[in-house]
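# Need a 3D model of the sequence below.
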Amino acid sequence: MARNKKGIPIHGWLNLDKPLGMTSTQALGRVRRILNAQKLGHAGTLDPLATGILPIALGEATKTIQYAQDRDKVYRFTVKWGEARNTDDCEGTVIATSDKRPTEADIRALLPRFTGNIDQVPPQFSAIKLDGERAYDLARAGEKLDIQPRRVTVYGFKLLNSTPNEAEFELECGKGTYVRSIARDMGQILGCYGHVSALRRLAVGNFTENTSISLDEFEKLVQSAAPDQVLLPVETVLDDIPALAMTAEEVGRIRQGQTLKFLSRQDVDRLSATGIDERTILVLAMGDNKPLALLEKDGIALYPVKVFNL
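Model prediction:
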């Protein structure tokens, strides 16, 4: 006999505002205990020194985590000048110092070099994998890592405040961008060294600061409301994927993993009415106004790649 899974099956997204000093895994554990949730995961690690948006998926929403991870992010962060650290943030060991300090004009002149498509080397202490090992594990063991540059995209980069010893920035960027690398590289170019001393994530896609909730607020709220009244729906991160309402017959076929073919003029018109055309790659199938499945489109065929059990 199969063992019963521990916890309650709860489905949806929590737009969590992670506090300072807590790891993303610890935040996940706290949510699990508050809800007694059966299954959950987060969409993008925040370091303990970072605060801000940590989207947490519960139940069937975990099948959509990759779509949240692919979304653009917005950060507000502070760079302290005069010190390089091995982690590129304030938690690391000081490895170089400088008495030089940049002027505000120097900093502003540098911003265009970090905007658009740029190549950056991830920090030595990062979660990327090298030959199957996490970089931070190798770095902690004392290895000097040869990490190759990666192409990332920065959509917006602005200076908010500047003093002789530090500067505050806001950054809008695509997937895979390391704020710590930007701080390190700016310090090197300015000839004064630099590392991240404070970091807050303001947004991950449509998870924003003004709709987020703290752990303490969340715990109080679930004491007086059902979890589904507190959580965002499973399809929250799928809002850029065209949705198509399915007939009862199509719902049954999708649940059996069968491919749907749209051959008639009526079928084509039905797809076109929801914005589905030859450029469409994914379609969100809806059944009874609930997300049923993600379908991959190949010509006239739609076949299930993720089916939601809601």
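
# C-alpha from now on. contacts and neighbour counts both.
OK.

# Just the helices from this structure, written as ranges.
24-35, 65-69, 104-110, 135-140, 179-190, 215-222, 227-230, 248-255, 265-273 (DSSP state H).

# Among these, which comes closest to A43?
For the helices of the chain, proximity to A43 was assessed by C-alpha to C-alpha; helix 65-69 is nearest, at 5.3 Å.

# Can you get me a residue count around K80?
Counted by other C-alpha atoms under 10 Å, the residues lying close to K80 total 25.

# Surely it touches G194?
Yes: with contacts counted by C-alpha atoms under 8 Å, K80 reaches G194, the gap being 5.5 Å.

# Now do the buried residues in the strand ranked longest in the chain.
The single longest strand within the chain, with elements called by DSSP state E, is strand 150-162. Neighbour-count burial for strand 150-162 flags 152-155, 157-159, 162 (criterion: 16 or more other C-alpha atoms under 10 Å).

# Which elements pack onto it?
helix 104-110, strand 116-120, strand 166-173 (3 or more C-alpha pairs under 8 Å, 6 or more residues apart in numbering; DSSP states H and E).

# mind running it again at 6 Å?
The contact analysis (3 or more C-alpha pairs under 6 Å, 6 or more residues apart in numbering; DSSP states H and E) places strand 150-162 against strand 116-120, strand 166-173.

# by how many degrees do the first one and helix 179-190 diverge?
For the pair strand 116-120 and helix 179-190, the angle between their directions (axes from the mean of the first three to the mean of the last three C-alpha atoms, to 10 degrees) equals 90 degrees.

# how close does I276 get to F262?
Counting by C-alpha to C-alpha, to the nearest Å, the gap from I276 to F262 is 12 Å.

# Of those two, which one has the most company?
Higher neighbour count among I276 and F262: I276, with 20 against 15, using other C-alpha under 10 Å.

# now the other sequence, so there's something to compare against:
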Amino acid sequence: MTGFINLYKPIGVTSHDCVAKIRKLLRIKKVGHGGTLDPAATGVLPIGVGKATRLLSYLCHDKAYRATVQFGIATTSDDLEGEIVTQTPVPDVDLATIKAILPKFQGTIQQIPPKYSAIQVGGKRLYELARAGKDVEVPLRTVEVYNIEILNWEPGKYPKLEIAIACGSGTYVRSIARDLGMAANTVATLAGLERTQSSGFHFDSSITLSEMESQIERGVFQLLPPDFPLCHLPLLHLDMEKARRWCNGQRFADTSSQLVAKDVEAITMRTYDEEERFLGISQIIANRDRQQFIIPKVVLG
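Down below sits the predicted model:
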């Protein structure tokens, strides 16, 4: 049993809880997830099953979210799961102000992750340090925010902004919410978060745990193919003899025209045989003499 599940994680459970549930449903130990979602968040959680767990690190890093930002409230965790530290009505914050400051949060930006996050400082998770009452300096991170689109604006004492965000790996939407408040000369926190896309998986084709359980009971459940989320990687085709050697873990020189330019030191490629059977992941490297080698990195056969 090898492949992926496009799981829709419900609110109130951890990503690890989802993995544990799927292990029981499929009666298999090798299950892992790509891209942790906070318990308070919902949405797409890629799940690898069997040997596909070895492919999780090769998934693309792009993600997309629907987020609700509430102004006038600040919390310890930068979302409504934390303790409220400031709560002041801000009815004067309007949509025009938000539209003016949103461009500052697009492109290559720097942000300070929430104090309650899994980032390590001095060998300790930030949330562990925060729970212990230790005040540490959280390092800046450089992240990519490709686009932010306003979906809805709800004025009032504590205005709410609903936005769609497309971003790269490591982006904290909670930090964007908090910093939007600061840019509007007030405070803000994340009031809701749904991940709509993650590493090539989309919410419109995702399944819930209950739907998955029902499909298993009816005998119709199927895993997504192991190469399903790897379309961002270039293709490498091997003839039958090379495919045999490759599956045996052998590295070998190759000067095929299908490979990358020789001035590229290393590139990762999804690998197939002549019959279009997915074999796994190769890495192409070049030595000092610009001779190229094919190295098996993940062999699924």
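
# Of all pairs in the buried residues of strand 150-162 of structure 1, which one is the farthest apart?
Spanning the widest gap among those are V152 and S162, at 25.6 Å by C-alpha to C-alpha.

# corresponding residues in structure 1 for stretch 226-236 of structure 2?
Matched against structure 1 by TM-score structural alignment, stretch 226-236 of structure 2 falls on residues 234-244.

# Run through who's touching the matching stretch.
Identification of contacts with stretch 234-244 of structure 1 by C-alpha atoms under 6 Å, 6 or more residues apart in numbering yields 12, 61, 68, 283-286.

# So G168 of structure 2 is in contact with C60, correct?
No: proximity of G168 of structure 2 to C60 does not meet the contact threshold set by C-alpha atoms under 6 Å, at 9.1 Å.

# quick one: contacts for the aligned residue in structure 2 for E209 of structure 1?
In structure 2, the residue paired with E209 of structure 1 is F203, using TM-score structural alignment. Contact analysis of F203 of structure 2 by C-alpha under 6 Å, 6+ apart lists 44, 196.

# what do you get for V283 of structure 1?
The neighbourhood of V283 of structure 1, defined by C-alpha under 6 Å, 6+ apart, consists of 241-243, 294-295.

# So which of the buried residues of strand 150-162 of structure 1 is the closest to T25 of structure 1?
V152 (25.7 Å).

# What's the separation between the residue mapped onto L190 of structure 1 from structure 2 and A52 of structure 2?
Correspondence of L190 of structure 1 to structure 2, assessed by TM-score structural alignment: A184. Distance of A184 of structure 2 to A52 of structure 2, given as C-alpha to C-alpha: 45 Å.

# Looking at these two, which is more packed in?
The neighbour comparison of A184 of structure 2 against A52 (other C-alpha under 10 Å) goes to A52, with 22 against 17.

# Give the aligned equivalent of that one in structure 1.
Residue pairing (TM-score structural alignment): A52 of structure 2 is matched to A61 of structure 1.

# swap in N6 of structure 2?
N6 of structure 2 maps onto N15 in structure 1, with residues paired by TM-score structural alignment.

# State the number of residues packed around its match.
Neighbours of N15 of structure 1 under the rule other C-alpha under 10 Å: 26.

# thought it was touching S212?
Yes: here N15 of structure 1 reaches S212: they are 4.9 Å apart, a contact under C-alpha under 6 Å.

# rewinding a little: okay, the helices and strands packed on strand 150-162 of structure 1 in CSV with distance to A57 of structure 1 and mean neighbour count next?
Formatted as CSV, those follow (distance: least, C-alpha to C-alpha, whole Å; neighbours: other C-alpha atoms under 10 Å):
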stretch, distance to A57 of structure 1, mean neighbour count
strand 116-120, 29, 15
strand 166-173, 22, 20
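
# okay, the ones you listed in a markdown table with distance to R253 of structure 1 next?
Shown next, in a markdown table, are these (distance: least, C-alpha to C-alpha, whole Å):
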| stretch | distance to R253 of structure 1 |
| --- | --- |
| strand 116-120 | 43 |
| strand 166-173 | 40 |
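
# and S126 of structure 1, which of those strands is closest to it?
strand 116-120 (13.0 Å).
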